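Enquirer: no sequence on this one, just coordinates:
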């Protein structure tokens, strides 16, 4: 895309003396200058998530002088977040992530108007919320939210800066229905709910958040100011182990029907396991056997007392001959998705007294 394209945001109010000093290094760049900084001051940006990707995105957009910055997140800061979510500190553990983010932004740049939205993004609030902003940045960590964000942006014709991370790999792109591909053009269907582990299940290289999040923030600033070439029609993939980038060309799918309404994204992504396999542990008679289907790297950090360790990969491979058949088996993982899939596999193999813990089990429950 040409660098001469129109900037996303109109030039805003004059810069104050304090702003001229604070943003002086931007003003020295001919491509940005005072007009570009005034566009940043006039911009309204919504960030989805104040976690691993949200941390560098929020920090750099606030530092850059984005005038109105909002973040929606309903999670709280956990000590395990601090390895990569650098927006938060020890003092914020237990606090709402948006409140922690608000404090960090105040310390970094009090000239920015920051809106902390402690809420879960849903099909009922997304369109109204998104309509208030020029640009949406998706730093979420699950497929249901990614499809919801993409569909809402497509309906409203809002540009969407998107990124994702897992283990040592990251991806970043710009989606904008009407101007280029959307998320659904690149990822038309979600993977099976138990096929892709979350960061809490598979781990994530902490510094990867900074690399991908910084790239997302840069894309947003270029879009707002009209500087440089955008990732519209390009998806960049980063391998932290190899320190390498590769670019994948993407384009709109001419066969895809445009999105006109929002749906139930939990159902669309298959997040709700069949009711026939999920059960509460209290519903079983005493004497049942816990089965931990998480990976060895997860169970190395601890597991339920008396639990048999049997990773789902072994169940999928048919390696379950040691499981007893004369007691009730209660399978569990962190979210309840892998254990539900494992239950279906065992039932297909002839096990009758086997269930999955509804909603999963948080490792902190047995720590």
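Expert: Ah, there it is. What you see is a predicted model; the values in this text were computed from it and never measured.
Enquirer: rest of the way, CA atoms for contacts and neighbours
Expert: Will do.
Enquirer: how about residue 291, secondary structure?
Expert: Following DSSP: H, G, I helix; E, B strand; the rest coil, the label given to residue 291 is strand.
Enquirer: Just give the number of residues close to it.
Expert: Neighbourhood size, residue 291 [other Cα atoms under 10 Å]: 24.
Enquirer: Just to check, it is in contact with residue 329?
Expert: Yes - at 6.7 Å, residue 291 counts as touching residue 329 under the criterion of Cα atoms under 8 Å.
Enquirer: The spatially most central residue of the chain: which element?
Expert: In the chain, the residue lying closest to the centroid (Cα atoms, centre = their mean) is residue 140, at 1.8 Å. Taking DSSP states H and E as the definition, one finds residue 140 inside no helix or strand.
Enquirer: Apart from its chain neighbours, what residue comes closest to it?
Expert: Residue nearest to residue 140 in three dimensions, not counting chain neighbours: residue 49, with 5.4 Å by Cα to Cα, 6 or more residues apart in numbering.
Enquirer: list the contacts for that neighbour?
Expert: By Cα atoms under 8 Å, 6 or more residues apart in numbering, the contact set of residue 49 is 71, 72, 73, 138, 139, 140.
Enquirer: Relative to residue 62, how far out is it?
Expert: Note on residue 49: its distance to residue 62, by Cα to Cα, to the nearest Å, is 15 Å.
Enquirer: for comparison:
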């Protein structure tokens, strides 16, 4: 790191769990952020600001006026633009030294597998069960940790799944396909609404877990954390690995 970088990241470097070595690990790391909307906006901005050296932002959607209530990486001038491209511009405005790449198509199959394999951590900021299951399968296949977040109405949740840990569950252990149900893809912000700051609470939590995993600081989150925004209450649940899980039982 040069003098400018030392000054930029000085408030993190002075933290004992991070220090110089942890910051250098961040600068050498690569995070894949799938979804550049409500959750992906704070994730992208905070990871760029924190010094993650390479970000890949994936989103096929374009910015609409109704997004601006909560998707803070975008502004009025971005209406009609691809969300990943818009978020890239916002991230670079915070930290021009961050390498930010854009994938402006829906990731699936080989393209998803390749993007996950190139990363050090995957942050799922999507809002469809079908996408979450696909990302989970790709994370398991590549052996990459997955940070999953969700937010709807006044409720949010976060879980971290790490296939490098033999005891760690996967997303399908938590929500077995057929029980959560791809039909529940209808539970999206567009159909049900979401209070604006909630996505910031969950997205920032996702970014924090990514910084911890990439820098080596602290202990990664375990289990499932849920947040009730109307009551201002967090709850934490243990989530054991399901030995019969169709997605990860061969691990």
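Expert: Cool, the structure landed. Predicted model only: the values in this text are computed from it and were never measured.
Enquirer: TM-score for the pair, please.
Expert: For this chain pair, the superposition-based TM-score is 0.94 by TM-score structural alignment, normalised by the length of the second structure; 246 aligned residues with a Cα RMSD of 1.6 Å.
Enquirer: Closest one of the contacts of residue 49 of the first structure to residue 151 of the first structure?
Expert: residue 138 (12.1 Å; Cα to Cα).
Enquirer: what's the counterpart of that closest one in the second structure?
Expert: Residue pairing (TM-score structural alignment): residue 138 of the first structure is matched to residue 124 of the second structure.
Enquirer: Next up, the contacts around its match.
Expert: Per Cα under 8 Å, 6+ apart, neighbours of residue 124 of the second structure: 33, 34, 35, 132, 135, 146, 147, 148, 149.
Enquirer: so stretch 202-210 of the second structure corresponds to what in the first structure?
Expert: Using TM-score structural alignment, stretch 202-210 of the second structure pairs with 212-220 in the first structure.
Enquirer: Just tell me the aligned range of the one helix or strand residue 356 of the first structure maps to in the second structure.
Expert: In the assignment (DSSP H and E), residue 356 of the first structure maps to strand 354-357. Using TM-score structural alignment, strand 354-357 of the first structure corresponds to no residues of the second structure.
Enquirer: Check the offset of that strand from the chain's centre.
Expert: 28 Å (Cα atoms, centre = their mean, to the nearest Å).
Enquirer: Contact partners for residue 202 of the first structure?
Expert: Neighbouring residues of residue 202 of the first structure by Cα under 8 Å, 6+ apart: 166, 167, 298.
Enquirer: so of these, which ones are in strands?
Expert: Counted as lying in strands by DSSP state E, out of those, are residue 166.
Enquirer: what does residue 8 of the second structure align to in the first structure?
Expert: The equivalent of residue 8 of the second structure in the first structure is residue 22 (alignment by TM-score structural alignment).
Enquirer: Sorry, slip of the keys, the one I care about is residue 104 of the second structure.
Expert: By TM-score structural alignment, residue 104 of the second structure lines up with residue 118.
Enquirer: again, but for residue 232 of the second structure
Expert: Counting by TM-score structural alignment, residue 232 of the second structure lines up with residue 243 in the first structure.
Enquirer: ok, that match to residue 57 of the first structure distance?
Expert: Distance from residue 243 of the first structure to residue 57 of the first structure, by Cα to Cα: 21 Å.
Enquirer: Same check on residue 308 of the first structure?
Expert: With Cα to Cα as the criterion, residue 308 of the first structure and residue 57 of the first structure are 42 Å apart.
Enquirer: Between these two, tell me which one has more neighbours.
Expert: Each of residue 308 of the first structure and residue 57 had its neighbours counted (other Cα under 10 Å), and the higher figure belongs to residue 57 (29 against 17).
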